[in-house]
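Novice: coordinates only, no sequence provided:
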């Protein structure tokens, strides 16, 4: 088990990389392996599947024989794990049978505290700019930290990740500060800067003093959550924007050359997951950097 950061002592034991063997998973694999090595963590490479009817008949009828589908996937998964370095020796391959949104969170809880790493193509047949349905379903069910690498994230050519600046984006309300310790912990661990971006919807500003009120409530909650020495160490820069979260965050990522976006997710937040066309999912799918989401309570 490793401690990430000194101020909060975030404990992580395992990195769980869920792959579907697609090109979208390759970038996520590099992030998962790098994080496992950097923080000296176990790396678990997993794939979820359901038996085809033919394979099911083979296994049910014989009772002992394993279907070709199962053995082929086991071999493919083992070969994938073999080429990914881990912080604790060899990477472990675990083939999971069942729905990804059920079995991946279950594995993460079994190996907790864990960081789940996902790759996504960011599109499907219905909505081209939304998060892939599998990654989205896992994020909805998993209440721990999850790192998602979308299709617009540049390929990592080096064996070592080069994080230079973190963006911690909030909706300006005290309830969103639960992700702050993770942003600070990663910044401390990598010795990098934090940008803090508050995005407030225009319809929330019903009188001239409202924005100031929202800011002060958030800063009070942040001061109680992030110790002063941590803020000084990370040299946070604070920005306030009024508008749509997706547009403001994506613009900030590009303009400030952000390497990691940290989002705290709540059911009723501006960044909530209750609506697939709004909130966190399109941001993750379109961001040019990896996104670390921290869920607060059941989604």
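Specialist: Structure received. As the structure is a prediction and not an experimental result, all values here were calculated from the model.
Novice: contacts, neighbours, all on C-alpha from now
Specialist: Will do.
Novice: quick one: the strands in the chain?
Specialist: Secondary structure of the chain, counting by DSSP state E: strands at 2-4, 10-12, 14-18, 42-49, 92-97, 114-119, 145-149, 165-170, 193-200, 237-242, 260-265, 290-295.
Novice: residue 59: which of those strands is closest?
Specialist: Go through the strands of the chain one by one with C-alpha to C-alpha and the one that ends up closest to residue 59 is strand 92-97, at 13.6 Å.
Novice: what does that closest one contact?
Specialist: Applying C-alpha atoms under 8 Å, 6 or more residues apart in numbering, the set of residues contacting strand 92-97 from outside is 42-51, 73-74, 77-78, 81, 103-104.
Novice: what's the PyMOL syntax to select whichever of these are buried?
Specialist: The following PyMOL line selects those of the contacts of strand 92-97 that are buried, judged by 16 or more other C-alpha atoms under 10 Å:
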select buried, resi 42+43+44+45+46+47+48+74+77+78+81+103+104
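Novice: circling back to that earlier point, could I get the strands of the chain as JSON lines with distance to residue 176?
Specialist: Shown next, in JSON lines, are those (distance: least, C-alpha to C-alpha, whole Å):
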{"stretch": "strand 2-4", "distance to residue 176": "21"}
{"stretch": "strand 10-12", "distance to residue 176": "18"}
{"stretch": "strand 14-18", "distance to residue 176": "24"}
{"stretch": "strand 42-49", "distance to residue 176": "29"}
{"stretch": "strand 92-97", "distance to residue 176": "33"}
{"stretch": "strand 114-119", "distance to residue 176": "20"}
{"stretch": "strand 145-149", "distance to residue 176": "14"}
{"stretch": "strand 165-170", "distance to residue 176": "6"}
{"stretch": "strand 193-200", "distance to residue 176": "10"}
{"stretch": "strand 237-242", "distance to residue 176": "15"}
{"stretch": "strand 260-265", "distance to residue 176": "6"}
{"stretch": "strand 290-295", "distance to residue 176": "10"}
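Novice: here comes the other one, which I'd like you to weigh against the first:
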């Protein structure tokens, strides 16, 4: 089992070898490359109840899964290395969301990338979702790609098109941080940024132009944002419809990360967008604390 490097910030790619996870791999490699981050690939074996360590009986029961996982992890690491991205893997057993979050903290992850099956309804409420749990608790932004998203999982990372970014804002601190992350990515890709605010159908919200102006100023967007649009209606439905209409390649948004009954009653716009999006979604949770995604490139030789 390889241990991830601890010296520098990294991009954490969580994989379960499903179709959504396969689609997430080239995106993780592309993002690690443009952000100058190393890549840590983590897979979590579902351990039996009461698991505390790799005891002989536990090891025997998990060995077949462990062997298969090591082979798959090795393939992902080689794929990343072939595209000049330094990558390592870690294979652990336990509760997937707990291990992913713990590993993200240990490797000082600047970004978590993962696929999501996007369950809805009673199935989602009963079984839960690893991606949902990570989204609600991660200390860094989370980049998700839904099972229904287009594209082939074996696509060359450099051919992935993220050239149009739709930022959905409610002008909250988390939305402000989301816009700053979008602008940072847009400058590196490069990409155009579209800024969208969705108000309730009967809203009499005023001062929208000033709010847009303040958001752009705070994000230091320069001329990177090419459109600012106000729509009315259901937020998630309007965001998804506008993303389809504008052929957005990435949706970026903030979320308050509610938990418990309040979350179940009110729902989450971010989670609804993730379940319905045909492109990846980058979510920035709570508080609006902004920390650059990119790691500074090492200084060049002095002349």
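Specialist: Alright, I've got the coordinates. Note that the coordinates shown come from a computational prediction; the quantities given were computed from them, not determined experimentally.
Novice: TM-score for this pair?
Specialist: Once superposed, chain against chain, the TM-score is 0.78 (TM-score structural alignment, normalised by the length of the first structure); 274 aligned residues with a C-alpha RMSD of 3.4 Å.
Novice: looking at it, residue 240 of the second structure is touching residue 276, isn't it?
Specialist: Yes - between residue 240 of the second structure and residue 276 there is a contact under C-alpha atoms under 8 Å: 7.0 Å.
Novice: out of the strands of the first structure, which gets nearest to residue 127 of the first structure?
Specialist: Going through the strands of the first structure one by one, with C-alpha to C-alpha as the measure, strand 114-119 comes closest at 17.3 Å.
Novice: the closest one vs the second structure, mean deviation?
Specialist: In the superposition with the second structure, the aligned residues lie an average of 0.8 Å away from strand 114-119 of the first structure, counting by mean C-alpha distance after the TM-score superposition for the first structure.
Novice: on contacts alone, who are the packing partners of that strand?
Specialist: Counting contacts by 3 or more C-alpha pairs under 8 Å, 6 or more residues apart in numbering; DSSP states H and E, strand 114-119 of the first structure is packed against strand 14-18, helix 23-38, helix 100-110, strand 145-149.
Novice: what helices and strands are in contact with the second one?
Specialist: In this structure, helix 23-38 of the first structure packs against strand 14-18, strand 42-49, strand 114-119, strand 145-149, with contacts taken as 3+ C-alpha pairs under 8 Å, 6+ apart.
Novice: same deal with the third one?
Specialist: For helix 100-110 of the first structure, the helices and strands in contact under the criterion 3+ C-alpha pairs under 8 Å, 6+ apart are strand 42-49, strand 92-97, strand 114-119, helix 133-141.
Novice: so what's the gap between the first one and the chain middle?
Specialist: Same thing as strand 42-49 of the first structure. Relative to the mean C-alpha coordinate of its chain, strand 42-49 of the first structure is positioned 16 Å out (C-alpha atoms, centre = their mean, to the nearest Å).
Novice: do the same with the last one
Specialist: If you compare the mean C-alpha spot of helix 133-141 of the first structure with that of the full chain, they lie 11 Å apart, counting by C-alpha atoms, centre = their mean.
Novice: what's the average distance for that helix when superposed on the second structure?
Specialist: Compared with the second structure after the fit, helix 133-141 of the first structure shows a mean deviation of 1.0 Å (mean C-alpha distance after the TM-score superposition for the first structure).
Novice: now that helix: which residue numbers in the second structure?
Specialist: Mapped onto the second structure using TM-score structural alignment, helix 133-141 of the first structure spans residues 129-137.
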